[in-house]
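K.L.:
Here is my input, please return the structure:
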Amino acid sequence: MKLYGVTGWKNNGKTGLMERLVAEFTARGLTVSTLKHAHHATDVDQPGTDSFRHRTAGAAEVVLASPNRVAIMQELRGAAEPSLTELLARMRPVDLILIEGFKREPHPKIEAHRTEAGKPLIAPDDSTIRAVASDTPLTLDRPVFDLDDTEGVADFIAVELGL
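P.N.:
This is a model prediction of the structure:
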């Protein structure tokens, strides 16, 4: 499986770029999965549902299956957060996995950058960031795309990965 990341600080356009890249690559006929890292506590399950009740009763893993999707919730219960490598090993094979976050991991990435967010670029100090998608022109030692140039960013990633 080919991997490529979208990284950047909060409110810099990562999720929007991810969403557009998934749509672009699937329109090109590729199978795409995503993996997103969250720094905050997150819960995809809601209080009162049967699956929530199973988890709070102590289940280590709850699989929720329907005709439309399957969700697997695994409780860490104090164990260490799985590494990116461990998480990737759990995923089904596809043509491309797009990774949001995990900015310190060694996979190739594109940085999403919005000037109004007021955060410095990560790219100058991180060689795993192969390009930047920004809402303002930048002069860097690597390619810079307009943040809304989804096709250009997708073409760049495709060439980088040999897709």
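K.L.:
Every contact and neighbour count from this point should use C-alpha atoms.
P.N.:
Will do.
K.L.:
Pull out the buried positions in the helix or strand where residue 153 lies.
P.N.:
Counting by DSSP states H and E, the element that carries residue 153 is helix 150-161. By 16 or more other C-alpha atoms under 10 Å, the buried positions in helix 150-161 come out as 150, 153, 154, 156, 157.
K.L.:
At the geometric centre of this structure, which residue sits there?
P.N.:
The residue lying closest to the centre of the chain (C-alpha atoms, centre = their mean) is residue 100, at 2.1 Å.
K.L.:
quick one: that residue from residue 67, how far?
P.N.:
The gap separating residue 100 from residue 67 is 27 Å, by C-alpha to C-alpha, to the nearest Å.
K.L.:
One more, please, to line up against the first structure:
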Amino acid sequence: MTAKTNSSPVPIVVVCGPKKSGKTTLVEQLLAALRARGYRVGTVKHSAHKHLVDKPGTDSYRHRRAGAAATLFLTPEEAAFFTDAPEEPELLFRRLFADVDLILVEGLSQEPWPKVVLLPENDTDYLFSLAPETVAAVLTEVPADELHLAADVGIFRPGEVTRLTSFLEERFSLTAARRENEV
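P.N.:
Predicted coordinates for the structure are as follows:
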């Protein structure tokens, strides 16, 4: 159980980039770095493709098909929550991740949340698909002066996870006040 000493909303940060640019790897690295600093982090993996996560024939699937607005599948080791995908995912994120310090979202690049962008040298056009005001940080080998980004955008080389983690701490006020405190 955690107790929050900061009542501001939990920050949501999108990790995005072209296909096969290393998004999942970066999320894993950020999770390890943030956890080592004492933070609790929730993650969301978005897929633009249709997937049926709950499988036909399972009891939880049958519950949903019978009319349950939401179903929780609970085992001694894990829990899985099934509900219809909301039109506004932020509401669901805030309900499900109320006890974390930061929410990392892999995907959903068109949402208005701040973004950490993985930008390969061979696909710099990807940056133009994003609203410039949402770009918080970029990981790239491209020289900073070629990117034409706002002055407050953090620019990092791939692999600079420690520096990126410190940037996120400062940018989103992830200080000791937000860290997990045992009740």
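K.L.:
quick one on the thing from earlier: per the alignment, the residue nearest to the centre of structure 1 pairs with which residue of structure 2?
P.N.:
When structure 2 is aligned by TM-score structural alignment, residue 100 of structure 1 is paired with residue 106.
K.L.:
and which of the buried residues of helix 150-161 of structure 1 is nearest to residue 26 of structure 1?
P.N.:
Ranked by distance to residue 26 of structure 1 (C-alpha to C-alpha), the buried residues of helix 150-161 of structure 1 are led by residue 154 at 10.9 Å.
K.L.:
which ones are touching the closest one?
P.N.:
Residue 154 of structure 1 makes contact with 21, 24, 25, according to C-alpha atoms under 8 Å, 6 or more residues apart in numbering.
K.L.:
Tell me the mean distance between the longest helix anywhere in structure 1 and structure 2 once they are aligned.
P.N.:
Of all segments of type helix in structure 1, defined using DSSP state H, the longest is helix 14-27. Once fitted to structure 2, helix 14-27 of structure 1 is off its aligned match by 1.1 Å on average (mean C-alpha distance after the TM-score superposition for structure 1).
K.L.:
quick check, distance from that helix to the centre of its chain.
P.N.:
10 Å (C-alpha atoms, centre = their mean, to the nearest Å).
K.L.:
Check which residues of that helix are buried.
P.N.:
Buried, per 16+ other C-alpha under 10 Å, within helix 14-27 of structure 1: 14, 15, 17, 18, 20, 21, 22, 24, 25.
K.L.:
wait, the residue nearest to the centre of structure 1 sits on residue 14?
P.N.:
Yes. Residue 100 of structure 1 is within contact range of residue 14, at 7.0 Å (criterion: C-alpha atoms under 8 Å).
K.L.:
And residue 94 of structure 2, which helix or strand is it part of?
P.N.:
Going by DSSP H and E, residue 94 of structure 2 is part of helix 89-96.
K.L.:
Next secondary structure element downstream of that helix?
P.N.:
The helix or strand immediately downstream of helix 89-96 of structure 2 is strand 102-106, counting by DSSP H and E.
K.L.:
How much space separates residue 158 of structure 1 from residue 60 of structure 1?
P.N.:
The value you get for residue 158 of structure 1 to residue 60 of structure 1, if C-alpha to C-alpha is used, is 38 Å.
K.L.:
same deal with residue 162 of structure 1?
P.N.:
In terms of C-alpha to C-alpha, residue 162 of structure 1 sits 39 Å off from residue 60 of structure 1.
K.L.:
Hmm, residue 106 and residue 45 of structure 2 touching each other?
P.N.:
Yes. Counting by C-alpha under 8 Å, residue 106 is a contact partner of residue 45 of structure 2 at 4.9 Å.
K.L.:
Just say helix, strand or coil for the aligned partner of residue 5 of structure 1 in structure 2.
P.N.:
Mapped onto structure 2 by TM-score structural alignment, residue 5 of structure 1 lines up with residue 14. Assigned with DSSP: H, G, I helix; E, B strand; the rest coil, residue 14 of structure 2 falls in the strand class.
K.L.:
what lines up against residue 170 of structure 2 once you look at structure 1?
P.N.:
Match for residue 170 of structure 2 (TM-score structural alignment): residue 159.
K.L.:
List the contacts of that match.
P.N.:
Residue 159 of structure 1 touches nothing, counting by C-alpha under 8 Å, 6+ apart.
K.L.:
can you do 10 Å?
P.N.:
residue 153 (C-alpha atoms under 10 Å, 6 or more residues apart in numbering).
K.L.:
picking up where we left off before, give me the contact list for the helix holding residue 94 of structure 2.
P.N.:
With contact meaning C-alpha under 10 Å, 6+ apart, helix 89-96 of structure 2 is reached by 9-12, 42-44, 81, 83, 85-86, 100, 103, 105, 108, 111, 113.
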